[in-house]
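Asker: sequence? don't have it. structure:
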């Protein structure tokens, strides 16, 4: 079995599972507890009066 075949087999199996898990985690992340307040803070951060110059 060549290196290419081994890496291809890994990418077709475990890498796909890992990428799917990361995708699901990133889709669920905004809906966690406490996410509403941090989302609101991030949305309103452009309106703060911090002038650098």
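Answerer: Yep, it's here. Since we're looking at a predicted model, the values are computed, not measured.
Asker: make it CA atoms for all contacts and neighbour counts henceforth
Answerer: Fine.
Asker: what comes up buried for stretch 9-24?
Answerer: The neighbour-count check on stretch 9-24 (16 or more other CA atoms under 10 Å) flags nothing as buried.
Asker: gap between the two ends of it?
Answerer: 23 Å (CA to CA, to the nearest Å).
Asker: just how off-centre is that stretch within its chain?
Answerer: Centre-to-centre, stretch 9-24 and its host chain are 14 Å apart (CA atoms, centre = their mean, to the nearest Å).
Asker: what sits up against it?
Answerer: Stretch 9-24 has contacts (CA atoms under 8 Å, 6 or more residues apart in numbering) with no other residue.
Asker: structure two is appended below for comparative analysis:
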């Protein structure tokens, strides 16, 4: 038996079985009963360092403010 035929039979049987077992295990791990808190914590990662905008005349000042009047117009 040449190498290609052996690897083809291996992939068609045992590797496919291993991939299915891995997939079912990953789904079971994600939906296990104790993981709700972990997933909620991970879902909040983008909002952890968020701060409220302060009322200052920064580079994004609104038109009509003193800072916005001194800034050049956008092209």
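Answerer: Nice, thanks for sending it over. It should be emphasised that the depicted structure is a prediction, and the values quoted were computed from it without experimental measurement.
Asker: report the TM-score for the pair.
Answerer: A TM-score of 0.82 describes the superposed chains when it is computed by TM-score structural alignment, normalised by the length of structure 1; 50 aligned residues with a CA RMSD of 1.3 Å.
Asker: how much does stretch 21-29 of structure 2 stray from structure 1?
Answerer: For stretch 21-29 of structure 2, the mean deviation from structure 1 after alignment is 1.1 Å (mean CA distance after the TM-score superposition for structure 1).
Asker: state the helix or strand in which the alignment partner in structure 2 of residue 38 of structure 1 lies.
Answerer: Applying TM-score structural alignment, one finds that residue 38 of structure 1 aligns to residue 38 in structure 2. Residue 38 of structure 2 belongs to helix 36-43 when assigned by DSSP states H and E.
Asker: what about that helix, how far off from structure 1?
Answerer: So helix 36-43 of structure 2 averages 0.3 Å relative to structure 1 (mean CA distance after the TM-score superposition for structure 1).
Asker: which helices and strands does that helix pack with?
Answerer: The contact analysis (3 or more CA pairs under 8 Å, 6 or more residues apart in numbering; DSSP states H and E) places helix 36-43 of structure 2 against no helix or strand.
Asker: which residue numbers in structure 1 go with the helix or strand just after that helix?
Answerer: Scanning forward in sequence from helix 36-43 of structure 2 by DSSP H and E, the next helix or strand is helix 66-70. Across structure 1, nothing matches helix 66-70 of structure 2 (TM-score structural alignment).
Asker: which elements pack onto helix 66-70 of structure 2?
Answerer: Using 3+ CA pairs under 8 Å, 6+ apart as the contact test, no helix or strand touches helix 66-70 of structure 2.
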